[in-house]
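J.: Give me the fold of what follows.
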Amino acid sequence: AILKKGSLVQKLYEKNKIYERHRHRYEVNPDYIKLLEGKGLVFSGRSPDGVLMEFMELPKHPYFVATQAHPEFKSRPMTPSPLFTGLIKTAKMRKK
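T.: Below you'll find the predicted structure:
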């Protein structure tokens, strides 16, 4: 996926291009992308050809990230997915 600069996902991965396992059985209907973006949803990761939305987030929410990928497949006890560590860090900060 090509990650949008400045997005939460890009900050979590600390990269502009990532490779996660996924299986696109569902996708965002292209007819609704502009409408959703107009309401504040950010598509923060797209397929290299720009056609498929692979990550999305709500910037005004403390931690709202969704993905087509399966980050659990590459996570390991000592090297968890950046999406998981980001969720835990956000929850921990909000608890204080």
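
J.: Please make it C-alpha for all contacts and neighbour counts, starting now.
T.: Fine.

J.: A strand includes E54, no?
T.: Yes: E54: assigned to a strand according to DSSP: H, G, I helix; E, B strand; the rest coil.

J.: now the other sequence, so there's something to compare against:
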Amino acid sequence: MRARIVEPSRAGRQVPAIADEVGCSRKTVRRRLHRFNRSGLEGLEDLGGQGGKRRITEAERSRIIALVKQVPPGRLEVQPGGDLWAAAESGPAA
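T.: Next comes the predicted model:
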């Protein structure tokens, strides 16, 4: 993708056309072109470690996902016969 951004730019193509052709955002095209202009071929290498570090462990993340998938306590559910039922009547209403 990197060469597909630089070559059209050098041929005079505009950023919006390059972004459409490559299938990425205009911001990405501009960022790549600025890095290329500043650092040459090395500027086209992917930079590692750009994202923030995780604040929770994978085990904590899995536990949170499992909790989100559960019906909250106190939430009323309609039963097949039309009756209402709460999973945990002592819990807060959701």
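
J.: Give me the TM-score for these two chains.
T.: The TM-score (TM-score structural alignment, normalised by the length of structure 2) is 0.22; 40 aligned residues with a Cα RMSD of 4.4 Å.

J.: And the strands in structure 2?
T.: Shown for structure 2, the strands assigned by DSSP state E span residues 76-78, 84-86.

J.: can you redo those strands as a markdown table with distance to I65 of structure 2 and mean neighbour count?
T.: Putting the strands of structure 2 into a markdown table (distance: least, Cα to Cα, whole Å; neighbours: other Cα atoms under 10 Å) gives the following:
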| stretch | distance to I65 of structure 2 | mean neighbour count |
| --- | --- | --- |
| strand 76-78 | 21 | 13 |
| strand 84-86 | 22 | 13 |
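
J.: Now tabulate the ones you listed in JSON lines and tack on distance to R10 of structure 2.
T.: As requested, the strands of structure 2 are exported to JSON lines (distance: least, Cα to Cα, whole Å):
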{"stretch": "strand 76-78", "distance to R10 of structure 2": "62"}
{"stretch": "strand 84-86", "distance to R10 of structure 2": "65"}
